[in-house]
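Participant: just need the structure, nothing else, for what follows:
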Amino acid sequence: MSEEPGHERVIAGRYRLLAPLGEGGMGTVWRARDELLHREVAVKEVRAPAGLGGDDVQRMYARLEREAWAAARITNRNVVTVYDVATDEGRPWVVMELVRGLSLAEVLDAEGPLPPQRAAHIGAEVLAALRAAHEAGVLHRDVKPANVLIANDGRIVLTDFGIAMVEGSSALTMTGEVIGSPEFLAPERALGRTPGPESDLWSLGVLLYAAVEGHSPFRHDTPLSTLRAIVDEELPPPYRAGPLAPVIEGLLRKDPEQRLPAERAEQELRVIGAGGSPRADTVRAVPFPPTVAGHPEPSPTPPMAFPGQPAASGSASGATAPVARQERDRRTGRVLVAGVIALALAVGGLTYALLNNGGGDGEGDRGAGASTPAGTEDPPRNTGSGKSSPSPTPSESESERSSPPPQSVRVALTGSRTHYTGPCPPQEARAPRFTATLTVGRLPAEVRYRWVTQDGSVLDGGWKTASFPEGGGRTKQDAVTVTTEARSGTFENEIAVEVREPVRTTSASVPFSITCETETPTGGASPSPSDTEPGAGPGTEEDPDGGSGSG
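Facilitator: Below is the predicted model:
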């Protein structure tokens, strides 16, 4: 590296570093100028962590060169182009095309969840990049929003092949090292099994879920609890995904062999991105837990209503209600899996590169494309090391005594009278009513939740708290009634319950509709309330089965 007085640094006598595009804990990506070809490029610099041994430093450099080799093998407009690998002062610097734009992570932070059609278009482009990589024998292994660039011209680019694995190459990572962002890891990778192209498809499914829901489905407070959730927990149903839901659920099957094939997934994403619907046989892949047919007491308060749109009223019920529980015949297996993961994390002297949202080998991998200025704080990295003497796999009882299971919350949602037709506002006894059953895994617990509709409306006053004291029941119910002050028109929507604490989850949504009909008085007299009792009289339509969902 050379530095002329009054000028920027020059790498390998050719690439003049102009300004940082992004910086992470392990590296920086620079906007630079190629003095030979007179064009701007992105140059990736890797900094070895302080105290890292010489062999590990060389291993890191070898991995960086492998990134360039892997990406250079892929010919696709959706993959960042690698121009050169320059060596300066014994370190490799990867020179790439400069993509001007934002990462998908930055777009989600600025705009919030995306509409399903836009998310499908982005997903189709990312999947095209992955298919090209897989055909070249390259696995990406860290597909996440921070590594997807949205160029100013609309081009979608997948970057950061720094932890890619090339078929036929030797493993350059330490034994037992977990590579990638925990919440985007496929179950087989969380269990330490050999990944395949299907592992990248799982990560794409998590990316699509996060794009439309605003959060990834299995994120927990710690990397270990996140890995446990990926392996063991059911997929929280995506209720904002619309036509994208079957594709997401098809990609997020636990068994790699059962996941939606890449070619089929791309076809579906193209159709949805163009405004169409997926094929009828793209069915839900993840079964929901049993639902609860609750029968709460009628709400003592009148329903809340807003002119021109449905509204909801709620009544919290402190009574414990019986819940139809799903048989968990995998309980023993789950404890053993947790024990295996815990032992893996405790292997002496091993550093876990658990690279989260700003991750990769540095947020600079975003900068391998995005020319947005640096300045956002890089999320903290999670690393761990420890020593453990060899020991047999812990039994179930030992595991439960030494490490209590992570908290869990299940939400079952049932609806009655979900389709109303008649005069508005409907009487409360005939308006759509929904009951949520909250079940926690252990006591004590405080659950923060709210009622939301598919269009983003928040009902019943926003966030609410359900307390589960030690020694009490693990199940509570809450109910809302939906009505409208409008006199005419049809209102169609879906309702769900979103949990924020102690874990993030969302129930399946239950559709409902309110059709307001104008009654013509007979003989100049308005109908009396007795003429419109539930189930009696024309102009009403009740759903005998109601609707239900759980998460």
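Participant: switch to C-alpha atoms for all contacts and neighbour counts from now on
Facilitator: Fine.
Participant: check which helix or strand residue 268 maps to.
Facilitator: Under the criterion of DSSP states H and E, residue 268 resides in helix 262-273.
Participant: gap between the residue nearest in space to the middle of the chain and residue 181?
Facilitator: A centroid search over the chain (C-alpha atoms, centre = their mean) returns residue 216, at 1.8 Å, as the residue closest to the centre. Separation of residue 216 from residue 181 (C-alpha to C-alpha, to the nearest Å): 11 Å.
Participant: mind listing what's buried in the one helix or strand residue 107 maps to?
Facilitator: According to DSSP H and E, residue 107 maps onto helix 104-111. Using 16 or more other C-alpha atoms under 10 Å as the test for burial, helix 104-111 gives 104, 105, 106, 107, 108.
Participant: need the contact list for the first one.
Facilitator: In this case it means residue 104. By C-alpha atoms under 8 Å, 6 or more residues apart in numbering, the residues touching residue 104 are 145, 146, 147, 148, 149, 150.
Participant: ok, the second one touching residue 367?
Facilitator: Which is residue 146. No - assessed by C-alpha atoms under 8 Å, residue 146 is found out of contact with residue 367, at 9.8 Å.
Participant: higher neighbour count, those two?
Facilitator: The neighbour comparison of residue 146 against residue 367 (other C-alpha atoms under 10 Å) goes to residue 367, with 35 against 27.
Participant: rewinding a little: how far off centre is the helix holding residue 268?
Facilitator: Helix 262-273 has its C-alpha centroid displaced from the chain centroid by 19 Å (C-alpha atoms, centre = their mean, to the nearest Å).
Participant: of the contacts of residue 104, which is the nearest to residue 210?
Facilitator: Residue 210 lies nearest to residue 145 out of the contacts of residue 104, by C-alpha to C-alpha, at 8.5 Å.
Participant: now that closest one: how far from residue 81?
Facilitator: Going from residue 145 to residue 81 by C-alpha to C-alpha gives 19 Å.
Participant: the stretch 201-350 of the chain: helices as residue ranges?
Facilitator: 223-232, 245-251, 262-273, 331-345 (DSSP state H, counting those that start in this stretch).
Participant: burial of residue 464, as a residue count?
Facilitator: 13.
Participant: let's see this one next to it:
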Amino acid sequence: MSEEPGSERVIADRYRLLSPLGEGGMGTVWRARDELLHREVAVKEVRAPAGLPASEVERMYARLEREAWAAARVANRNVVTVYDVASEGGRPWIVMELIRGVSLADQLEAEGTLSPQRAAHIGAEVLAALRAAHSAGVLHRDVKPGNVLMSNDGRVVLTDFGIAMVEGSSALTMTGEVIGSPEFLAPERALGRTPGPESDLWSLGVLLYAAVEGNSPFRQNTPLSTLRAIVDEELPPPHRAGPLAGVIEGLLRKDPAERLSADRAEQDLRLIGAGGTPRADTPPATPYTPT
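Facilitator: Sure, this is the predicted structure:
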């Protein structure tokens, strides 16, 4: 990492870090300037926890590179665009388009629950991103409000493919390791079974439930009890979902083969988002083909 007197840090002799956009336990996302193309970008930095064995650090960096690879395979306005993977200090830095706005998680915390119509619009946009990803052989595996960005220009953007699993690639996780946010995991993933696109649809259902109800349906006091509830407990009926209730219940069926299809879910979400009400019939179950 180079640094000039009186200036910000520069990554790979090209990306000048200006200010942090967000920070978590795994690292920081920076607002930066591409000195070559003279545009602002977002740069994702991941910091390995102190004392982490070298093999684990390598796995973390490999997962970071996987994020860039997975997201770059998906061309869709609802998926954050990856520009570059820079190398600095022996680790990768992901360079992405800069989304000006807030996460859905921040919006829910600041403003409270959403109306069914607004939640349906956001859900339809996230589902469009997921369908594009699934068509490219990519599972997101961590769909949650914190990974949905609400852009100031009205775009809804799905980001953070850092734990995405790409069809045909080798697993980067240890046997038995749970990846993703527990309360958004599908039952088949909680049971250690091979996930498919339906697993992302379940997570979208949890996101929609949380958006209108104010809490995720299966959250418990500990991750283990949360996973047990996901597998064993019935869905608490939503009370504020209105016309969105059928879509939520359809996406949150325990058996992935019985889950609402992506086609039908997006059709209903678009209709609700436009102020309509979907028909109440139950669509036939579609075959479940794991990736």
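Participant: still on that earlier bit, how many residues are close by the nearest residue to the residue nearest to the centre of the first structure once chain neighbours are set aside?
Facilitator: With C-alpha to C-alpha, 6 or more residues apart in numbering as the criterion, residue 216 of the first structure has its nearest non-adjacent residue at 4.4 Å, and that residue is residue 210. Number of residues near residue 210 of the first structure (other C-alpha under 10 Å) recorded here: 22.
Participant: how about residue 174 of the second structure?
Facilitator: When counting by other C-alpha under 10 Å, one arrives at 9 neighbours for residue 174 of the second structure.
Participant: before we move on, what about residue 157 of the second structure?
Facilitator: A count of nearby residues for residue 157 of the second structure, using other C-alpha under 10 Å, gives 24.
Participant: before we move on, what about residue 172 of the second structure?
Facilitator: What residue 172 of the second structure shows, counting by other C-alpha under 10 Å, is a neighbour count of 13.
Participant: how near is the nearest residue to it once chain neighbours are set aside to residue 160 of the second structure?
Facilitator: Closest residue in space to residue 172 of the second structure, ignoring its immediate chain neighbours: residue 59 at 6.6 Å, by C-alpha to C-alpha, 6+ apart. Relative to residue 160 of the second structure, residue 59 of the second structure is positioned 17 Å away (C-alpha to C-alpha).
Participant: do the same with residue 245 of the second structure
Facilitator: Residue 245 of the second structure is 28 Å from residue 160 of the second structure, by C-alpha to C-alpha.
Participant: which one's more surrounded, those two?
Facilitator: residue 160 (21 against 18).
Participant: residue contacts, that one?
Facilitator: Applying C-alpha under 8 Å, 6+ apart, the residues near residue 160 of the second structure are 67, 147.
Participant: residue 226 is in contact with residue 190 of the second structure, correct?
Facilitator: No - taking contacts as C-alpha under 8 Å, residue 190 of the second structure lies outside contact range of residue 226: 9.6 Å.
Participant: can I get the helices of the stretch 201-350 of the first structure in JSON lines including distance to residue 2 of the first structure?
Facilitator: Converted to JSON lines, those look like this (distance: least, C-alpha to C-alpha, whole Å):
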{"stretch": "helix 223-232", "distance to residue 2 of the first structure": "41"}
{"stretch": "helix 245-251", "distance to residue 2 of the first structure": "48"}
{"stretch": "helix 262-273", "distance to residue 2 of the first structure": "46"}
{"stretch": "helix 331-345", "distance to residue 2 of the first structure": "42"}
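Participant: deepest-packed of the ones you listed, please.
Facilitator: Highest mean neighbour count of those: helix 245-251, a mean of 26 (counted as mean count of other C-alpha atoms under 10 Å).
Participant: average offset between it and the second structure?
Facilitator: Per the superposition on the second structure, helix 245-251 of the first structure and its aligned residues are separated by 0.2 Å on average (mean C-alpha distance after the TM-score superposition for the first structure).
Participant: ok so, going back, list the helices and strands the helix holding residue 268 of the first structure packs on?
Facilitator: Counting contacts by 3 or more C-alpha pairs under 8 Å, 6 or more residues apart in numbering; DSSP states H and E, helix 262-273 of the first structure packs against helix 116-135, helix 245-251.
Participant: what do you get if the cut-off is 7 Å, keeping everything else the same?
Facilitator: Here helix 262-273 of the first structure touches helix 116-135, going by 3 or more C-alpha pairs under 7 Å, 6 or more residues apart in numbering; DSSP states H and E.
Participant: in the second structure, what range does the helix it packs on match?
Facilitator: The alignment of helix 116-135 of the first structure onto the second structure (TM-score structural alignment) covers residues 116-135.
Participant: what does stretch 445-463 of the first structure give?
Facilitator: Under TM-score structural alignment, there's no match for stretch 445-463 of the first structure.
Participant: mean deviation of the longest strand anywhere in the second structure from the first structure?
Facilitator: Longest strand in the second structure by number of residues, with DSSP state E as the criterion: strand 15-24. By mean C-alpha distance after the TM-score superposition for the first structure, the fitted strand 15-24 of the second structure averages 0.4 Å away from its aligned residues in the first structure.
Participant: buried residues, that strand. List them.
Facilitator: 15, 16, 17, 18, 21.
Participant: beyond the helix or strand hosting residue 66 of the second structure, next helix or strand please.
Facilitator: Taking DSSP H and E as the criterion, residue 66 of the second structure maps to helix 54-72. Using DSSP H and E, the next helix or strand after helix 54-72 of the second structure towards the C-terminus is strand 82-88.
Participant: and that following strand with strand 15-24, angle?
Facilitator: Orientation check (axes from the mean of the first three to the mean of the last three C-alpha atoms, to 10 degrees): strand 82-88 of the second structure against strand 15-24 gives 100 degrees.
Participant: one step back: which of the buried residues of strand 15-24 of the second structure lies closest to residue 73 of the second structure?
Facilitator: Set against residue 73 of the second structure, the nearest of these by C-alpha to C-alpha is residue 15 (22.8 Å).
Participant: check the spacing between the nearest residue in space to that closest one that is not next to it in sequence and residue 121 of the second structure real quick.
Facilitator: Distances taken as C-alpha to C-alpha, 6+ apart put residue 34 closest to residue 15 of the second structure, at 4.8 Å, once the chain neighbours are dropped. Using C-alpha to C-alpha, we find residue 34 of the second structure at a distance of 33 Å from residue 121 of the second structure.
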